[in-house]
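> After the sequence you'll find the predicted model.
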Amino acid sequence: MPKSKRDRAVTLSKTKKKGREHKELIVNSIRETVENYNSIYVFSFENMRNLKFKEFRDQLKPTSRFFLGSNKVMQVALGRSVADEIRPGLYKVSKLLRGDTGLFLTNMSKEEVESLFNKYEEYDFARTGSTATEKVELSSGPLEQFTHEMEPLLRKQGMPVRLNKGVVELVSDFVVCEEGKPISPESARILRLLGIKMATFKLHLICRWSPEDFELYREGLDESDVESA
């Protein structure tokens, strides 16, 4: 009987020693885990929030396993071609690990996974450099949501404020951010102080693999895209 590709020792010789050992552990962990689950998905993410993702991962721990990290390392684990894939068809999964992506291995039904991922979203405060989803403009006048102690902090963020009888007052209209434009560090802080959340952490399914079939989810992708990747 030919030796299983899953048992083959993996050496990533182009990396530094400490990094190589860590990557070999990940490769071997993925290869061992593949045997325990019925389906493998590639998913992409936007506005990643580590704490929210950890909560989501822990919720699914009884039935599933996530892998995030170097796409190249995950590709090596699954196999990047027909010749070195560890199970038939997994090289197609490997080719779709590009950009902000991860692996989701599960024993849940296809319907359960699709429903879970399609419904999942978490709102959070936007970070510096992200795109504003709306225009936020403050009109001149009292800003009663802020205490007088916050006046120096607001002024430091570029807001034209002053204290008027102990009340923070905006002396002229002020645009915090413009829809479609990058959010500056100062704008990100002001939006947080105002309690305005503009970032949505979402997960999107790209493909599904099982021993019986392979399915693409992302609109505009077809099998030829996978073959040419």
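Sure thing, it's come through.
> only C-alpha atoms for contact and neighbour calcs from this point on.
Will do.
> buried ones in the longest helix belonging to the chain?
For the chain, the helix with the greatest residue count under DSSP state H is helix 17-34. Within helix 17-34, the residues that count as buried by 16 or more other Cα atoms under 10 Å are 20, 21, 23, 24, 26, 27, 28, 30, 31, 34.
> another one to put next to it:
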Amino acid sequence: MPRSKRSKLVSLTQVSKKTREHKNALIEEVQANADKYRYCWLFGVGSMRNTHLKTVRKLWKDSARIFFGRGAVMAKGIGTTPEEEHKPGLHKLAQLIKGQVGLLFTDSEPSEVTEWFDDFKQPEFARAGNIATRTVILPAGPVMQKHSDPPEPFPHNEDPQLRKLGLTTTMNRGVPTLHAPHKICEKGKPLTAEQAQLLKLIGERLAVFRVSLLARWDATTGGLVQMDPPADIPLEVEAADGEDDEEEADMSE
């Protein structure tokens, strides 16, 4: 009798982990790019999404190299003290690496870099815990989804999900309908998981993916210039280093 596939055991030890050799290779790669390029920028990200970061990589692949991952690995690569720094002045940049930040190596002039990143913004769906950037109120009538142009009403089979997320809908000719306006969120207040999910369902994007430049190191002088992040876009720089293995994998792309 054939052995049932349901009884197959899968050992968790088969899951690949980042090895010391892998981290050492990344450190060497960071150092090689510090030798190759004149400028090294430290950047933070607002409303981090891997899809948008990959777009940035693609657009800069011919003139820059981007590392985004565990801060400890990047800091180790450039050196955290004057005695350990790979090149003069880099330890000052390493001391600024905290949370979810990245490094961009390039020879492009600072004015070109800052202008490009000031213009690059991508609307994105907010997540639970994000602060609502505006008040969103659904009007009375059919509940509309804005993923299409023009917006279309939700189909009847979505009504249970809408109710689960807090809408008091009734079916009107097979369409989930509100008999009174419903406030989903209020500007300035953090979003709950239900609010974030509802905003995503109806197609309301309250977040913005944005790369903000925080500091610049110049290989010719060893000098460091720091910049203030924009107050209107909250940056995700407080996350614990290495909390997401996927981000570390991004470093080697």
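Perfect, I can see it now. These figures come from a predicted structure and were not determined experimentally.
> TM-score for the pair, please.
With the length set by TM-score structural alignment, normalised by the length of structure 1, the two chains reach a TM-score of 0.82; 203 aligned residues with a Cα RMSD of 1.7 Å.
> which element follows the longest helix of structure 1 toward the C-terminus?
Next along the chain after helix 17-34 of structure 1, taking DSSP states H and E as the criterion, comes strand 39-46.
> Can you give the contact residues for that next one?
34, 93, 96-97, 99-107, 200-211 (Cα atoms under 8 Å, 6 or more residues apart in numbering).
> what's the answer for stretch 157-171 of structure 2, then?
156, 176, 177, 178, 179, 182, 194, 195, 197, 198.
> returning to that earlier point: the longest helix of structure 1 vs strand 39-46, what angle?
Using axes from the mean of the first three to the mean of the last three Cα atoms, to 10 degrees, one finds that helix 17-34 of structure 1 and strand 39-46 are set 130 degrees apart in direction.
> now helix 17-34 of structure 1, how far from the chain's geometric center?
How far helix 17-34 of structure 1 lies from its chain's middle: 21 Å, per Cα atoms, centre = their mean, to the nearest Å.
> next one: stretch 197-216 of structure 1
In terms of Cα atoms, centre = their mean, the centre of stretch 197-216 of structure 1 is found 11 Å from the chain centre.
> Next: stretch 80-88 of structure 2.
The answer for stretch 80-88 of structure 2 is 29 Å, by Cα atoms, centre = their mean.
> If you count neighbours, what's buried in that stretch?
For stretch 80-88 of structure 2, by 16+ other Cα under 10 Å, it's 80, 81, 85, 86, 87, 88.
> in the stretch 151-253 of structure 2, which spans are helices?
With helices called from DSSP state H, counting those that start in this stretch, the stretch 151-253 of structure 2 shows them at 159-164, 193-202, 245-250.
> between those helices, which one is nearest to residue 226 of structure 2?
Distance to residue 226 of structure 2, taken as Cα to Cα, is lowest for helix 245-250 among these, at 24.3 Å.
> isn't residue 28 of structure 1 right up against residue 77?
Yes - under the criterion of Cα atoms under 8 Å, residue 28 of structure 1 makes contact with residue 77 at 7.0 Å.
> For residue 103 of structure 2, see how far away residue 228 of structure 2 is.
Between residue 228 of structure 2 and residue 103 of structure 2 the computed distance is 16 Å (Cα to Cα, to the nearest Å).
> neighbour count winner among those two?
residue 103 (25 against 9; other Cα atoms under 10 Å).
> Secondary structure element holding that one?
Using DSSP H and E, the element containing residue 103 of structure 2 is strand 101-106.
> Against which helices or strands is whichever helix or strand comes after that strand packed?
Per DSSP H and E, strand 101-106 of structure 2 leads on to helix 110-119 as the next helix or strand towards the C-terminus. Using 3 or more Cα pairs under 8 Å, 6 or more residues apart in numbering; DSSP states H and E, the elements in contact with helix 110-119 of structure 2 are strand 207-218.
> and the angle from the strand it packs on to helix 110-119?
Using the same axes, to 10 degrees: strand 207-218 of structure 2 against helix 110-119 is 170 degrees.
> ok, residue 204 of structure 2 - how many residues close by?
Neighbour tally, residue 204 of structure 2, other Cα under 10 Å: 18.
> Quick check: which element contains the residue most central in space within structure 2?
What sits nearest the mean C-alpha location of structure 2, by Cα atoms, centre = their mean, is residue 48, with 1.0 Å. Residue 48 of structure 2 is part of no helix or strand, with elements assigned from DSSP H and E.
> Would you agree it is in contact with residue 209?
Yes - using Cα under 8 Å, residue 48 of structure 2 is in contact with residue 209, at 6.1 Å.
> Just put the contacts of stretch 157-171 of structure 2 in a markdown table and tack on neighbour count and distance to residue 245 of structure 2.
Listed next are these as a markdown table, based on neighbours: other Cα atoms under 10 Å; distance: Cα to Cα, whole Å:
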| residue | neighbour count | distance to residue 245 of structure 2 |
| --- | --- | --- |
| 156 | 15 | 39 |
| 176 | 25 | 40 |
| 177 | 23 | 43 |
| 178 | 19 | 43 |
| 179 | 12 | 46 |
| 182 | 15 | 39 |
| 194 | 16 | 27 |
| 195 | 21 | 28 |
| 197 | 18 | 25 |
| 198 | 20 | 28 |
